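S.K.: show me the folded form of this:
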Amino acid sequence: MTLSIALLVPWLAGVLLIAFDGRKPVVAWLGVLALAAGAAAQVVLAVEVFSSGTSRVVTGGWPSGVGIDLRADALGVTFALLSSLVLLAAATHETIGRVRSRTFPGLVLLVATGLTGLFLTADIFSFYVFFELAMTASYALSAYGGRRRQLRGAVIFTAVNLLGSFIFLLSVAGAYRVTGALAMDQVAERMGEANPNAATMIAVGFFVAFCVKLGLFPFHFWLPTVYAGSRRAVAAILSGAVANIGAYGLLRFGTGMFAEQLRAAGVALIILGVASVLYGGVLAIARGDVAEMLAYSAIGQVGYVLVALGVGGPVGLAAAVLYSVINSMNKTLLFLTAGARGALVAAAFAVGALSVAGLPPAAGFVGKLELFRTGVSAGSVLLLVLMLFGSALSVIYMFQVYQRSFWRPDTVAVGRPSPLPQRLLTALLAVVVLAAGLWPEPLLAVSGHAVDVLLAGRST
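M.R.: Modelled structure (predicted):
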């Protein structure tokens, strides 16, 4: 019951609110309330899953294969709850500052519906349907603000990601042609009996589609324009919530359905991940604008997830899950503070900068430690050196942007502070990032449970 409620709440609220004028405070706050209700349902669901195990239901009482097959396990509920909280924070931030588009609250709720559905579905066609729902709403959100820069970014974002969606749909059709199934469990079971060349081509298709969503090098070319051109709340949504589709997809599809192909491509994934880390880091140093720096930083940071996935095994997968969660928290915090003013904002940005750089006591320090454990388990000194170099780059560009934005007296950060509720919200997010670094056991436990689910599914 809780599983269905977690999906129905944002869906019904989104369909309802899209018809009203979101610029009216009452409508905007109703959207925030609906997001909070959906997140609360997911908290209850997460408690059930982590205490009692996987929950599964077919909507409408239909037989499996006809109705939408929903499955809440440790991996899916972690990404669903994380994305909902990011959307809640971004929507609250924008509502405090004043919503500028009538469709904004409804679109955010539709993004929440799509993300919740794809993280909690158990078949690949439903994944595609929810995937498209989330992306269609994201296309419209990327134009939010209506300025030339935002409209240009929306066109690029739509064109590139439609190509990624088309590749994903072709891969779904290929998986069905080869296995005769759409349920993830059945596809995983039958893929091992399929023609190896066909299975590899399907796996490559899914990989490209998810890498486009993540903005990994060399599929990154759309990301800087979109992230830098979007309003802060939208950039936080795209980087902290929508980008989770890519990380989750690589984990779920790669480990669950294409385990052999993942093992065979391990070295290639590590090389692509390291290239993304170094490319994003070097380009971030060269940027003077905060939003552009954060955009290139996003390219570099997701490279660590790909490195951990390429190493594989319990240690690598746990690091990939953990760093995906921490990276989402970091990007949400930093994009919401970019361009804002006030001492609280400066302190919050400093916490986010420490976390991205992997310095204590922020959560990023724990994430980098797990990544270095991954390098040790791989037995590669070169990989450790490259990861250390990538971390050094992040220290440099985060220090540079903090100095430009909050230390120099002639910066835009000096002057009239942002609204107090916005400053308090960013301070709260910074406290969460700090708390996750000072008390990392819950995050480590969550990532451990998620990996158990992945490995259990691979062994069946």
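S.K.: every contact and neighbour count from this point should use C-alpha atoms.
M.R.: OK.
S.K.: which stretches in the stretch 1-150 of the chain count as strands?
M.R.: Applying DSSP state E, counting those that start in this stretch to the stretch 1-150 of the chain gives strands spanning 55-58, 69-72.
S.K.: please identify the most buried of the ones you listed.
M.R.: With neighbours taken as mean count of other CA atoms under 10 Å, the strands of the stretch 1-150 of the chain reach their highest mean count in strand 69-72, at a mean of 22.
S.K.: show me what it is packed against.
M.R.: For strand 69-72, the packing partners by 3 or more CA pairs under 8 Å, 6 or more residues apart in numbering; DSSP states H and E come out as strand 55-58, helix 104-120.
S.K.: neighbouring contacts of it?
M.R.: Strand 69-72 is contacted by residues 3, 45, 49, 54-59, 117, 120-123, 126 when judged by CA atoms under 8 Å, 6 or more residues apart in numbering.
S.K.: near Pro442, how many other residues are there?
M.R.: 10 (other CA atoms under 10 Å).
S.K.: so when I look at it, I'm seeing a helix, right?
M.R.: Yes. Counting by DSSP: H, G, I helix; E, B strand; the rest coil, one finds Pro442 located in a helix.
S.K.: one step back: got CSV for the helices and strands packed on strand 69-72, with distance to Phe206 too?
M.R.: Below are those laid out as CSV (distance: least, CA to CA, whole Å):
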stretch, distance to Phe206
strand 55-58, 25
helix 104-120, 15
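S.K.: of the ones you listed, flag the one that's most buried.
M.R.: Greatest burial across the helices and strands packed on strand 69-72, using mean count of other CA under 10 Å, falls to helix 104-120, with a mean of 29.
S.K.: tell me which strands and helices that one is in contact with?
M.R.: Counting by 3+ CA pairs under 8 Å, 6+ apart, helix 104-120 packs on helix 2-17, helix 25-52, strand 69-72, helix 74-97, helix 124-142.
S.K.: could you also give me the structure for this second sequence? I'd like to compare it with the first:
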Amino acid sequence: MTVEHFPWLTALVIFPLLAAIPIPLLPDSEGKTLRWYTLGACLAELGLILYTFATYYDVTQTGLQLVDNYAWVPQIGLNWSLAADGLSMPLVVLSGLVTTLAVVASWNITMKPRLYFSLLLLMFSAQVGVFLAQDMLMFFIMWELELVPVYLLISIWGGQKRLYAATKFILYTAIGSIFILLAAMAMAFYGDNLTFNFSELAAKDYSLPMQLFTYTGFLIAFGVKLPVFPFHTWLPDAHSEAPAPVSMILAGVLLKMAGYGLIRMNIEMLPDAHVYFAPVLAILGVINIVYASLAAFGQDNLKRRMAYSSVAHMGFVLLGLAAFTTLGLSGALLQMISHGLIAAVLFFLSGVAYERTHTLAMDKMGGMGKAMPVAFGLFTAGSMASLALPGMSGFVAELTVFLGFSTSDAYSTFFKAGIVILAAIGVILSPIYLLSMLRRIFFGTPGELRIPSNTSWDINPREAFVALCLIVPIIGIGLYPKLATQTYDVKSTELANRVQNIRLAQDADHGPFYAQVLAAPELLASRLSTVSIR
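M.R.: Here you go, the predicted structure:
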């Protein structure tokens, strides 16, 4: 086997899983050897990711690359099918970076370290598998495999209400997963050939009712994980109780799995249905932005406030997906990457503050800026990125989404103006609740906490390293967005043009799209009645 034909993607998926196997045999009950071993495994995986894509991946190609395809369980049509393109490659790199830094953030874990680090590696393998899977059953298996480690990590190492938060997480996400399976089965059995391969599923000639049915199933499933209002309530509970490293992965990577699913399944495979659902995504996106921004004001718990901020920022992903423009889709992808970095650093720094204060209640903090000046500076930088300060990745991502949606010709001027104005209100609210958070933690008179004068609470070199590894790419992308956009530009342009052409073809047959939206149920019902379900 030549180097070029080596199954690189299979190695990326399997390596973290194999690395977890020896952990129970390592002679270290306190975790010192375990954490170095796990860090070494994650660094090796991250290095393998970067080497594979830098050497064998071509960013100028739109098709699937590095394809690995083997018969896994042929009796049920399950294949080990992996491939990478512009949608998956940057998210695999993001997963590698955030998970590796989460291991460094877990340096002080001493309770059941063997189980803890094994679960991190298992979750790493499942994340990469989700982004690279090209078989619907394999995608579902990897999606489900990722749920178990998160549940255990929250329920064992979480806060006082960890069992409630973990149970709520698994119930919401597991129920949502049922809709993935139902939609996948419907697509696989449709027509004359039974298949779970993504490319073959996308090539089927689905009737419009069939597309609308499966699109709805995927939207519910991915809407729970993104999360989309009103399926979002599990997220603040999960973040408030999860250990900081787990929150880093949850916000930095796992929420992006849902955004990836919306693009891969709903837009790429079901483009005709997406034409009908796009205004729904725009409305849901605005609700996410405004509602979550307002809800953030009422959160006294530091991590709950940041969790609602994540819900708001995911609303911009929905808005970009609804735009029917290359700029809009590019902005949605950039927002996923940007938020993955920003949320990871903010949740990590919240964990640093918790280790010193043993509380997440902001009313018990105050005046910590003097005791933690370096941490205050890093926390401020992360907050500035989250509120979309120019020069940071959040600004470029949100601006691209706004431009992509406002320049779309798919909607009436009235509809676009309403959506943009409401989204802008959310943009105005975000600096208010984020700056208020900084003020309550680092300024003013101390709360119930009494900081010992002879104790240094400031961030240590290991913690500063983790924060800087996230802040540097945030600033780098903010100053030179092409660092991120060049990885997916060709793919996003091809996909956006395809959906736009389908919309224009429908406009030619049935009038302008915005007129169809305003016509609402009667027009949709009449059009569905002309299409038979096979």
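S.K.: grab the two from the contacts of strand 69-72 of the first structure that are most spread out in space.
M.R.: Pairwise distances among the contacts of strand 69-72 of the first structure were taken by CA to CA; the largest, 21.1 Å, belongs to Val49 and Ser126.
S.K.: and those two? Which one has more around it.
M.R.: Neighbours around Val49 of the first structure and Ser126, counted as other CA under 10 Å, are more numerous at Ser126. The numbers are 20 against 16.
S.K.: looking at the second structure, name the residue matched to the more buried one.
M.R.: Aligned counterpart of Ser126 of the first structure in the second structure: Met138 (TM-score structural alignment).
S.K.: still on that earlier bit, now the helices and strands packed on helix 104-120 of the first structure as a markdown table including distance to Gly246 of the first structure?
M.R.: Supplementary listing: those in a markdown table, determined by distance: least, CA to CA, whole Å:
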| stretch | distance to Gly246 of the first structure |
| --- | --- |
| helix 2-17 | 20 |
| helix 25-52 | 21 |
| strand 69-72 | 18 |
| helix 74-97 | 11 |
| helix 124-142 | 11 |
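S.K.: so which of those is the most packed in?
M.R.: Neighbour counts (mean count of other CA under 10 Å) averaged over each of these peak at helix 74-97, with a mean of 24.
S.K.: what angle sits between that helix and helix 25-52?
M.R.: 160 degrees (axes from the mean of the first three to the mean of the last three CA atoms, to 10 degrees).
S.K.: ok now do Phe324 of the second structure, which residues does it touch?
M.R.: Shown in contact with Phe324 of the second structure (CA under 8 Å, 6+ apart): 405, 408, 410, 496-497, 499-500.
S.K.: out of these, grab the one that's most surrounded.
M.R.: Phe405 (29 neighbours).
S.K.: where does it fall, secondary structure wise?
M.R.: Assigned by DSSP states H and E, Phe405 of the second structure belongs to helix 393-406.
S.K.: which ones are touching the spatially most central residue of the first structure?
M.R.: By CA atoms, centre = their mean, the first structure has its centre lying nearest to Asn244, at 2.2 Å. Asn244 of the first structure makes contact with 79, 83, 214, 324, 328 under the criterion CA under 8 Å, 6+ apart.
S.K.: so who does Gly38 of the first structure touch?
M.R.: By CA under 8 Å, 6+ apart, the neighbours of Gly38 of the first structure are 5-7, 9-10, 84.
S.K.: any idea what it aligns with in the second structure?
M.R.: Alignment note: Gly38 of the first structure maps to Glu45 in the second structure; criterion TM-score structural alignment.
S.K.: again, but for Val282 of the first structure
M.R.: For Val282 of the first structure, the aligned position in the second structure is occupied by Leu294, per TM-score structural alignment.
S.K.: wait, is that match part of a strand?
M.R.: No. Leu294 of the second structure: not assigned to a strand; according to three-state DSSP it is helix.
S.K.: mind naming the longest helix for the first structure?
M.R.: Looking across the first structure with DSSP state H, the single longest helix is helix 148-179.
S.K.: helix or strand right after that one?
M.R.: Trace forward from helix 148-179 of the first structure with DSSP H and E and the next one is helix 184-191.
S.K.: now that following helix: buried residues?
M.R.: 184-185, 187-189, 191 (16 or more other CA atoms under 10 Å).
S.K.: distance from the chain centre to it, please.
M.R.: In terms of CA atoms, centre = their mean, to the nearest Å, the gap separating the centre of helix 184-191 of the first structure from the centre of its chain is 25 Å.
S.K.: what about the helices in the stretch 351-500 of the second structure?
M.R.: Residue ranges of the helices in the stretch 351-500 of the second structure, as given by DSSP state H, counting those that start in this stretch, are 373-386, 393-406, 413-442, 461-479, 482-485, 489-510.
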